[in-house]
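[1] Curious how this folds, go ahead:
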Amino acid sequence: MDDRPSLPPFVMLRAFEAYGRTGGIRKAAQSLGVTHTIISRHLRGLEEWLGTTLINRRSGTLTSRGQYYHREIAAAIGTLTRASTQLRAPAAGVLTISCATGFACNWLVYQLDAFRKICRGVDLVIRPDNVPSDFDRDDVHADIRYLRPSERLALPPHLRAVEIARPQVFPVTHAALAREINHRIRAPGDLLAEPLIEENDDHEWVTWFQAQSVSVSAINPCARLWHATLTLAAAKDAQGLAMTNIFLTGADLASGSLAQVHLPDAPWRSVTIGSYFIVAPVANWQSRTLNRFNSWLADATAAFKSSVVLTHID
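    Predicted coordinates for the structure are as follows:
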């Protein structure tokens, strides 16, 4: 009878998971906060324990057995991490929120003083990040994201998303350029001849044009800048028009550094494409602190939307 343990030591499994995730011994060592010699020793030990080769030492890639084993080990460690994270009691009064950079920098940061006055005793930590949180690894309680309907539906079942705002989208640019465009356009389709800036795809522009009864399946942008912060910076520099919402541009519209583009005698049809959500593991929603933050944020976004009057430059 084989009296060996049925599982290899967990330190070996962690080293192998990190190696497969990061693609190298030194990166794996950095990920786990150990030396690369320790990672190497654990990898060799794991192969000896299993009696098979997991890593091609010439290329550094995983063998076919290594690829299979890594998928299984990564999934298992993810399950362990998620369960431990959900059960671990957070530090009293601390709430760590990851947030889409544009929303954090252009709107949320200006509301934090009001939050502190209403929710005294809560140590709110904001982490601007354009990558959605991996709750299995990131030490955050919740994530504020702008999600299209398809992205919302694609969330895994262990996450709960609560909508906090569904803003209209509209085209903006530098005030002087907006004035020129406003004087020469007569119909929504005329904007197709203007310089349009898009992020990583043309979905928002196409959806907006179709809502204005303009038949279009694609646009030919003057620039593709991948990020809302860059598209708005280019718009403020009069390089073209950007599609945006009030949470990204409220202050710029108020100061006059950006202006809406509009028809001479009629407003655009209202268009909403996505919503801002607070996304968190289901277990995290048991936190009274997170629910207080969610309630405050929903009220704050609603109040802001009702207070903003989108003006035209003629």
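[2] Only C-alpha atoms from now on, for both contacts and neighbour counts.
    Fine.
[3] how about Glu151, what does it touch?
    With Cα atoms under 8 Å, 6 or more residues apart in numbering as the criterion, no residue contacts Glu151.
[4] Okay, it and Ala161: tell me how far apart.
    11 Å (Cα to Cα, to the nearest Å).
[5] again with Phe304
    Phe304 is 21 Å from Ala161, by Cα to Cα.
[6] quick one, which of the two is more surrounded?
    When neighbours are counted by other Cα atoms under 10 Å, Ala161 comes out ahead of the other of Phe304 and Ala161, with 21 against 14.
[7] does that one really touch Phe277, like I thought?
    Yes. Between Ala161 and Phe277 there is a contact under Cα atoms under 8 Å: 5.9 Å.
[8] quick one: Ser84 from Pro9, how far?
    As for Ser84, its distance to Pro9 is 19 Å (criterion: Cα to Cα).
[9] same question, Phe135
    Counting by Cα to Cα, the gap from Phe135 to Pro9 is 25 Å.
[10] who has more neighbours, the two?
    Shown here are Phe135 and Pro9; by other Cα under 10 Å, Phe135 has more neighbours (19 against 13).
[11] Quick one: neighbours of the closest residue in space to Ala175 that isn't next to it in sequence, just the number.
    Distances taken as Cα to Cα, 6 or more residues apart in numbering put Ala259 closest to Ala175, at 4.9 Å, once the chain neighbours are dropped. Applying other Cα under 10 Å, we find 27 residues neighbouring Ala259.
[12] cool, and Pro157?
    Neighbours of Pro157 (other Cα under 10 Å): 9.
[13] In contact with it, which residues are there?
    Taking Cα under 8 Å, 6+ apart, one finds nothing in contact with Pro157.
[14] Would you do the same for the sequence below? I want to compare the two.
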Amino acid sequence: MRKLPPLASLRAFEAVARTGSVTRAAEELARTHGAISRHLKLLADDVGAELFERDGTGLRMTPAAADFYAVTRSVFDQLERAYDNLGSRAAGPGVHVACSATFAMRWLVPQLAVFYRKHPDIRIRLSMTSAREIRNEGADVLVAWDMSSYSDADQRRALPLAPVNFAAVCVPACARLAAAKRTRIAHGYTSSAWDQWEAKTGKSVARGDVLEFPHTHLCIEAALSGLGVALVETRLIARELAEGTLVAPFGTVQFDGGLRALPAAGRRMNAQAQAFVAWLRDALTV
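    Got it, this is the predicted structure:
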């Protein structure tokens, strides 16, 4: 018979250890402050040792609790991935793909009909998140170009798909303004894009005010509205460039890294996911 603490107490401990706050843990778990405190006391009484110490207005784990938390976090991560995978398998054959909302809406979804004609037995399930929030939790494959926040191990596992080419774009009237009068439209979570642009081109094409948005499609809409110059991967604005509603008078620049596919950690990529990645690589290079 296994000697394990109650799951509710483990969840409370993990949430407090991760957030450093009983209040934040209670909000996350939809429990009262008192209920979380009772779970912590239950664990402490059971093991005969304190788990947390006061640290200003927050809590700090004791060394023993920190060791236990490292194991608990790993087990919870594995359990979460396995449970999601169980649900995915129960839902039927398919590939769970995580990517940015803009990439999904402006490139991937319009291309899915081509994929389904080649692979009629595979269905794609999408998770669309912002660049900051995009994580490889449960998804079979994550697609992203900016992986600077990922671990070295994840970056080594990532599979190259295609180069990414960024253009500084605006409406034609904005292109005629002096650089000092042009507003820079920035993505709130991939701010390194403008740094890369200026480092590679040696040009600052928008030196006026800065407008920041949390999603690429909002940056595109802002540029279309004449608010300033946005830095966007050219695949995402192919229609606007072809129609002339947006122009790229400053050229394009190939960014480091390129678009990459990150397989889920801890399990081999199945044949369906491999087929999707192979198709994606071919489709992106057309």
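[15] From Glu180 of the first structure, how far off is the residue nearest to Ala175 of the first structure?
    Here Ala259 of the first structure is placed at a distance of 11 Å from Glu180 of the first structure (Cα to Cα).
[16] and the residue nearest to Ala175 of the first structure, what pairs with it in the second structure?
    Aligned by TM-score structural alignment, Ala259 of the first structure pairs with Val247 of the second structure.
[17] Select the longest helix from the first structure.
    Counting by DSSP state H, the longest helix found in the first structure is helix 64-87.
[18] That one: what's the following helix or strand?
    For helix 64-87 of the first structure, the following helix or strand on the C-terminal side (DSSP states H and E) is strand 94-99.
[19] With the second structure overlaid, report how far that next one is off on average.
    Strand 94-99 of the first structure: mean distance to aligned residues in the second structure after superposition is 1.5 Å, counting by mean Cα distance after the TM-score superposition for the first structure.
[20] Give the buried residues for the helix or strand following that strand.
    Toward the C-terminus, strand 94-99 of the first structure is succeeded by helix 101-106 as the next helix or strand (DSSP H and E). Residues of helix 101-106 of the first structure classed as buried by neighbour count (16 or more other Cα atoms under 10 Å): 101-104, 106.
[21] Other residues contacting whatever helix or strand comes next after helix 101-106 of the first structure?
    Next along the chain after helix 101-106 of the first structure, taking DSSP H and E as the criterion, comes helix 112-118. Identification of contacts with helix 112-118 of the first structure by Cα under 8 Å, 6+ apart yields 122, 296.
[22] buried sites along helix 112-118 of the first structure?
    Neighbour counts over helix 112-118 of the first structure (16+ other Cα under 10 Å) mark Phe115 as buried.
[23] Tell me roughly how far that helix lies from the second structure on average.
    Mean deviation for helix 112-118 of the first structure: 1.8 Å (mean Cα distance after the TM-score superposition for the first structure).
[24] can you give me the offset of that helix from its chain's centre?
    How far helix 112-118 of the first structure lies from its chain's middle: 24 Å, per Cα atoms, centre = their mean, to the nearest Å.
[25] What's the first helix or strand after it?
    Where DSSP H and E defines the elements, the next helix or strand beyond helix 112-118 of the first structure is strand 123-128.
[26] That next one vs the second structure, average distance?
    Overlaying the second structure shows strand 123-128 of the first structure at a mean distance of 1.2 Å from the equivalent residues (mean Cα distance after the TM-score superposition for the first structure).
[27] the inter-axis angle of the very next helix or strand once past that strand versus strand 94-99?
    Using DSSP H and E, the next helix or strand after strand 123-128 of the first structure towards the C-terminus is strand 142-147. Strand 142-147 of the first structure runs at 20 degrees relative to strand 94-99, counting by axes from the mean of the first three to the mean of the last three Cα atoms, to 10 degrees.
[28] Strand 142-147 of the first structure to strand 123-128, inter-axis angle?
    Going by the same axes, to 10 degrees, strand 142-147 of the first structure makes 40 degrees with strand 123-128.
[29] now for strand 142-147 of the first structure, which elements pack on it?
    Identification of packing neighbours for strand 142-147 of the first structure by 3 or more Cα pairs under 8 Å, 6 or more residues apart in numbering; DSSP states H and E yields strand 94-99, strand 275-281.
[30] Show me what counts as buried in the first one.
    For strand 94-99 of the first structure, a neighbour-count test (16+ other Cα under 10 Å) marks 95-99 as buried.
[31] which one in the second structure is aligned with Arg21 of the first structure?
    Structural alignment (TM-score structural alignment) places Arg21 of the first structure against Arg18 in the second structure.
[32] Quick check: next helix or strand after the host helix or strand of that match?
    Secondary structure from DSSP H and E places Arg18 of the second structure in helix 7-19. Counting by DSSP H and E, the next helix or strand C-terminal to helix 7-19 of the second structure is helix 22-29.
[33] Run through who's touching that next one.
    Applying Cα under 8 Å, 6+ apart, the contact partners of helix 22-29 of the second structure are 12, 15-16, 19, 32-33, 35-37.
[34] switch the cut-off to 6 Å
    Helix 22-29 of the second structure has contacts (Cα atoms under 6 Å, 6 or more residues apart in numbering) with 15-16, 32-33.
[35] For these, which single residue is the most surrounded?
    The most crowded member of the contacts of helix 22-29 of the second structure, judged by other Cα under 10 Å, is Val16 (25 neighbours).
[36] just to revisit the earlier point, and the longest helix of the first structure, how far out from the chain's middle?
    Chain-centre distance of helix 64-87 of the first structure: 23 Å, with Cα atoms, centre = their mean.
[37] What helices and strands are in contact with it?
    Contact partners of helix 64-87 of the first structure among helices and strands, from 3 or more Cα pairs under 6 Å, 6 or more residues apart in numbering; DSSP states H and E: none.
[38] buried sites along that helix?
    Within helix 64-87 of the first structure, judged by 16+ other Cα under 10 Å, the buried ones are 66, 69-70, 73-74, 77-78, 82, 85-86.
[39] Just the closest of those residues to Cys119 of the first structure, please.
    Closest approach to Cys119 of the first structure among those (Cα to Cα): Gln86, at 23.3 Å.
[40] host element of Ala35 of the second structure?
    In the assignment (DSSP H and E), Ala35 of the second structure maps to helix 33-47.
[41] Run through who's touching the helix or strand following that helix.
    Toward the C-terminus, helix 33-47 of the second structure is succeeded by strand 52-55 as the next helix or strand (DSSP H and E). With contact meaning Cα under 6 Å, 6+ apart, strand 52-55 of the second structure is reached by 59-62.
[42] returning to that earlier point: make TSV from the contacts of helix 22-29 of the second structure and add distance to Leu241 of the second structure to it.
    TSV is the format used below for the contacts of helix 22-29 of the second structure (distance: Cα to Cα, whole Å):
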residue	distance to Leu241 of the second structure
Ala15	47
Val16	50
Thr32	53
His33	54
